[in-house]
Each structure stands twice: as C-alpha cells, then as structure tokens.
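J.: Just a sequence and a predicted model for now, questions to come.
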Amino acid sequence: MSRRAQFLEVLGIPTEWVPRTRVAAPAEAPPHVVAQPAAEPPAAVTAEPVAAAIAHPEAPPAVPAVPPAPERAAPALVPAGPAPGAAQAEREAAIATMDWPALEAAVAGCTACGLCQTRTNTVFGVGARQAEWMLVGEAPGENEDLQGEPFVGQAGKLLDNMLGALGLARGRNVFIANVLKCRPPGNRNPEADEVAQCEPFLRRQIALVRPRVIVVLGRFAAQSLLRTTTPIGKLRGTVHAYEGIPVVVTYHPAYLLRTLTDKARAWEDLCLAREVHDRAGAGA
C-alpha cells in the first residue's frame, strides 16, 4: 500500500476516486442509434484537504459554513395590569390611615359603587367621636338621605328614647353610623358589592372611636358586621366581637315600630350591652 493510500485510510477514505478520461463518441453512429452523453465522473479528492488533515490530525473535517437564520424580533411585552383585588386592597389601606376630616371627605366624595348616582346626601354618622358606645345600623332611608344624618324620623325618635333610658344621647356620649353611607333605591337591602366598598369606612370609624361596646341594630347590619347568615333571633342574647370589640345585637327601631311586642326584647338587649360596657370599663 502506498503512503498516499495509508493517509487516506487514516482519514476514513479507503478509496480514492480519480477522474476518468472522457471516451470519445464514435465518428459515425448508426442512424437508428442515439448517442448517449458520457456519465459525469465523481469529484476527485484533491490533495489540499488531505494535506490540511495531515498537518492538523486532531481537527475535524471542515464543514461548509451555514448562513445563520435571520433573527426574529422579540415579541412585544404587554405591561401587566394590577392583580385582581389589588386596587381594592390599596384603597382599603389608604382608608385605614385616614383621620376624621380625611375620612369624612372620602365618604362625601365616594363613587366606588352605583349608589352615588341616586343619593341626595351621604350619611357619614353623628355623635361623639370618642364615645364609649357605638351604634351601627344598616343603611340610610329616605329621611336620612334627605337630611344626611342616621336614624331620623319616627325610628330615630324611638332610638333616642331607648338611648335616653340608658343615660345616652346621640350628641353627647354615643356615636351612630351605618354599614352603608348612601341610601339604596327604594330602601332595598344592600348588595354584597356595596357592602364591600363601604365597609372600610365603617371599619375606620370604629378604629377611630374605639368604643367599649357596639350595639348592632337590625338583621342586615348584624349579618354584615359579623359575616354570618344566622337569623337575628339567634344572634340576640349573645356577646359577639368585631375587631376585638364586644358586639350586642338587637332589633332595628323601624322594626320595633311595626312589632311592638319585641320592644321588651330590645330593652333586654340594651341591658346586656350596658353590662358589657360596665365590665369593659371595670377592666380598663
């Protein structure tokens, strides 16, 4: 075996192809025979790549360069919006830091739910802002919407009489507020979204007043504040808690105007609230 053949075998080329001399076509072909073109010979292995492989035996055989694929433009990134509930959480956090003037202004200008479109006035609340007693109703009625104050009219007069029997008065030593600060049309029950938008205001009012006892007036207010579906008849007579503050549940004054027989039960509830208040004062 020649040295050239040995090199080719090391490179994995056992056979060397060499071009053949083209065979000339016969001068005169028979008229019925068509001359066929000679087959194209395979390309010969030239000495240049062999010599390069010998000079650098560890280098792999040269591979023809492939043009790089055109770069694709990166897809445009769409800015992510706020996570669900993030705006509401931000709003609640802002309300939780407000003082009385800022809170009252926020309620007066609130447009968080559709009730802002039908209200005459917002009903912020009334009474002593450092009171030991706090009363919470459900929502303003027609008279409250017109006057901008909770519990006015006949129901308000009855409530004032009940408070007077305990030595309380709305302008002196009790603060009165509602779960909702705007009147629902037709005095319908508040909707879940309306309560969710308004509750941060009530929560901040309670935090600023820091009462010793909360008296909740009516089924809807009790169920909203305590986050329960338990009927008011089963909520009465038990001391509950909201943000660590004792809560006593009783009937709404408007209900008592229609159901006189339950006035005695409402008085029992107020007496329970007075006991809770006195115990809280003794432990202070």
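T.: Nice, I can see it. Numbers count the residues shown, from 1 in each chain.
J.: can we go C-alpha only for contacts and neighbour counts from here?
T.: Will do.
J.: List of residues touching stretch 239-256?
T.: Surrounding stretch 239-256, the residues in contact under the criterion CA atoms under 8 Å, 6 or more residues apart in numbering are 137, 154-156, 158-159, 211-219, 222, 225-226, 232, 235-238, 262-263, 266, 269-270, 272-273, 276.
J.: In helices only, show me these.
T.: For the contacts of stretch 239-256, the ones inside helices are 154-156, 158-159, 219, 222, 225-226, 232, 235, 263, 266, 269-270, 272-273, 276, with DSSP state H as the criterion.
J.: gap between stretch 161-171 and the chain center?
T.: The chain centroid and the centroid of stretch 161-171 are separated by 42 Å under CA atoms, centre = their mean, to the nearest Å.
J.: To clarify, my last question referred to stretch 107-118.
T.: The answer for stretch 107-118 is 21 Å, by CA atoms, centre = their mean.
J.: and Asn187, how many neighbours?
T.: Using other CA atoms under 10 Å as the criterion, Asn187 is surrounded by 11 other residues.
J.: what residues are up against it?
T.: Shown here is Asn187, whose contacts under the criterion CA under 8 Å, 6+ apart are 140-142.
J.: Tell me how far it lies from Gly153.
T.: Counting by CA to CA, to the nearest Å, the gap between Asn187 and Gly153 amounts to 15 Å.
J.: how about stretch 205-221: buried residues?
T.: The neighbour-count check on stretch 205-221 (16 or more other CA atoms under 10 Å) flags 205-206, 208-221 as buried.
J.: Name the residues that touch it?
T.: 99-100, 129-138, 175, 178-179, 189, 222, 231-232, 245-253, 270, 273, 276-277, 280-281.
J.: Mind doing that once more with 6 Å?
T.: Residues from elsewhere that reach stretch 205-221 (CA atoms under 6 Å, 6 or more residues apart in numbering): 129-138, 222, 232, 246-252, 277.
J.: Alongside the first one, take a look at this:
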Amino acid sequence: MYNWTELTCQCMACKKCGLANTRTNVVIGRGNINAPLMFIGEGPGEQEDLRGEPFVGPAGKLLDLLLDAMMISKDSYYIANIVKCRPPANRVPIDDEAEKCLPFLRNQVSLIKPGIIVCLGATAVKYIVDREAKITKIRGQWIEKKGYWLMPTFHPAALLRDESKKIPMWEDFKKIKQKLDEYINSNNGQVC
C-alpha cells in the first residue's frame, strides 16, 4: 500500500491501460482524505479530464446541490471513481481498464478508512458490490461488506437523462445522511 504522495505519483505515471494515451489529466479524487463518507463514480468525463478533479461537470454540479440540500458538509466526504482516466467519448470503462485501476481505488479506501461508501451508478456497483448486481434491483439498500456500509444509488448523470430517478435518489440520500449522522455520533461527534 502506498501513502498519499506515493499513490498520487503512481497514478500520475500510470500507463497500465490504453486510457493513459487519451487522457488530459489523471483524476484521483477530491475532498477530505479523512472523511467518514466516500462517493465512488464511474470515471472522469470531459470537464473532469480537463480540470483533473472528479464530479466538476454537470453531474458533479447536481451532486454538489444534492449534498448541500442534505446539509452534508464538504469535510464529511471524499469523491473518487473506478477509473482515474477518461474513457473516450465518456463510454463505460471496459473490464481491463477497471481492473488495472482498482488497486489505486482500494489504496484510497485503505488510506481514507470511510465507514460509508456510496456507489454512484452501475459501474461502481459492479466493481464494488458484486459483478452481477443490478443497480435497479439493489439501489437504496444498505449492504454491509468488509466492514463498510455500502449504498448503491443512481449516478447523478442518470438524473440528467431521466428525471423520474430524482425522487428515488433523494430518498437514497436521506438514508445516506441518516447513516452519516449515526456514524459521526457513534464516533463522539468526530467527522474524521
């Protein structure tokens, strides 16, 4: 396992898959590296690739609005993705790309030690919860795995395409906020 500096260097130098050939920036993550809550999405989009930060495009703005509405403070969370480089045309990462990048994500989780992990979308669910899991079947359900509380929910980009997902995602985020409050209270009010 790498420390943060080593992990960042390894990610920046990575050429393990073809995504390295088309990226503008490596997108490692953003947020509090001691957060009790971690969000994991699919991969960087165009804006994320240009800026080198996850969830800064339209889907990220929607996620930020949702977090603000739930009064989940920026100190409470960290955001990352399954892959650190943008897939061409924002396509879903293929298995080989995800498999090459997952050790970096596992290293991030080990360093952050969140109590709660929110899987944003089908790709995150596939690689974190279960390869055969379907987001539409397990969305909104708490899953305890390897000492973490996992919550599968829709990716914010899905809401931009299909407004019928807004209410279910809102309900999921109410559960996330409740679990986060419980987690913080069980740790004597410590956010990290």
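T.: Structure received. Not measured: the values here are computed from a predicted model.
J.: Now the TM-score, please.
T.: Here the TM-score of the superposed chains, computed with TM-score structural alignment, normalised by the length of structure 2 as the reference length, equals 0.91; 187 aligned residues with a CA RMSD of 1.4 Å.
J.: where's the most centrally placed residue in structure 2 relative to Ile79 of structure 2, distance?
T.: Averaging the C-alpha coordinates of structure 2 gives a centre point, and the residue nearest to it by CA atoms, centre = their mean is Ile40 (1.2 Å). Applying CA to CA, the value for Ile40 of structure 2 to Ile79 of structure 2 is 6 Å.
J.: now do Phe55 of structure 2
T.: Phe55 of structure 2 sits 8 Å away from Ile79 of structure 2, going by CA to CA.
J.: Comparing those two, which shows the higher neighbour count?
T.: Looking at Phe55 of structure 2 and Ile79 with other CA under 10 Å, you find the greater number of neighbours at Phe55, namely 26 against 21.
J.: Return the residue of structure 1 aligned against the more buried one.
T.: With the correspondence set by TM-score structural alignment, Phe55 of structure 2 lines up against Phe151 in structure 1.
J.: and its match, helix, strand or coil?
T.: In the three-state summary, Phe151 of structure 1 is assigned as coil, counting by DSSP: H, G, I helix; E, B strand; the rest coil.
J.: Could you find the closest non-adjacent residue to it?
T.: If you skip the residues right next to it in sequence, Phe151 of structure 1 has Glu144 as its closest partner in space, 6.5 Å away by CA to CA, 6 or more residues apart in numbering.
J.: Pretty sure the one you found sits against Gln154.
T.: No - at 11.4 Å, Glu144 of structure 1 and Gln154 do not qualify as touching, with contact defined as CA atoms under 6 Å.
J.: Of those two, give the one with the bigger neighbour count.
T.: Under the criterion of other CA under 10 Å, the comparison of Glu144 of structure 1 against Gln154 puts Glu144 first, with 22 against 13.
J.: ok, the more buried one to Asn187 of structure 1 distance?
T.: Counting by CA to CA, the gap between Glu144 of structure 1 and Asn187 of structure 1 amounts to 11 Å.
J.: what do you get for Leu163 of structure 1?
T.: For Leu163 of structure 1, the distance to Asn187 of structure 1 - CA to CA - is 25 Å.
J.: re earlier: please convert the contacts of Asn187 of structure 1 to CSV, extending it with distance to Ala112 of structure 1 and secondary structure.
T.: CSV is the format used below for the contacts of Asn187 of structure 1 (distance: CA to CA, whole Å; DSSP: H, G, I helix; E, B strand; the rest coil):
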residue, distance to Ala112 of structure 1, secondary structure
Pro140, 17, coil
Gly141, 20, coil
Glu142, 21, helix
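J.: Quickly name whichever of those is closest to Ala108 of structure 1.
T.: Distance ranking of these against Ala108 of structure 1, using CA to CA, places Pro140 first at 14.1 Å.
J.: Residue in structure 2 paired with the closest one?
T.: Structural alignment places Pro140 of structure 1 opposite Pro44 in structure 2 (criterion: TM-score structural alignment).
J.: The residue lying closest to that match once chain neighbours are set aside in helix, strand or coil?
T.: The spatial neighbour of Pro44 of structure 2 that comes closest, neighbours along the chain excluded (CA to CA, 6+ apart), is Arg86 at 4.7 Å. When the structure is split into helix, strand and coil by three-state DSSP, Arg86 of structure 2 lands in coil.
J.: Map Arg86 of structure 2 onto structure 1.
T.: Per TM-score structural alignment, the equivalent position to Arg86 of structure 2 in structure 1 is Arg183.
J.: for Lys177 of structure 2, same thing?
T.: Under the pairing rule here (TM-score structural alignment), the equivalent of Lys177 of structure 2 within structure 1 is Arg274.
J.: For Ala177 of structure 1, see how far away that match is.
T.: Counting by CA to CA - Arg274 of structure 1 and Ala177 of structure 1 are separated by 19 Å.
J.: Asp130 of structure 2: neighbouring residues, count only.
T.: Neighbour count for Asp130 of structure 2, taken as other CA under 10 Å: 10.
J.: how about Thr228 of structure 1, what's its partner in structure 2?
T.: Checking with TM-score structural alignment, Thr228 of structure 1 has Arg131 as its match.
J.: Let me know the helix or strand that that match is in.
T.: Assigned by DSSP states H and E, Arg131 of structure 2 falls within no helix or strand.
J.: which residues touch it?
T.: The neighbours of Arg131 of structure 2, taking CA under 6 Å, 6+ apart as the test, come to nothing; the list is empty.
J.: switch to 8 Å and redo it
T.: When the contact criterion is CA under 8 Å, 6+ apart, the partners of Arg131 of structure 2 are Val125.
J.: cool, and Gln147 of structure 1?
T.: The contact partners of Gln147 of structure 1, taken as CA under 8 Å, 6+ apart, are Asn121.
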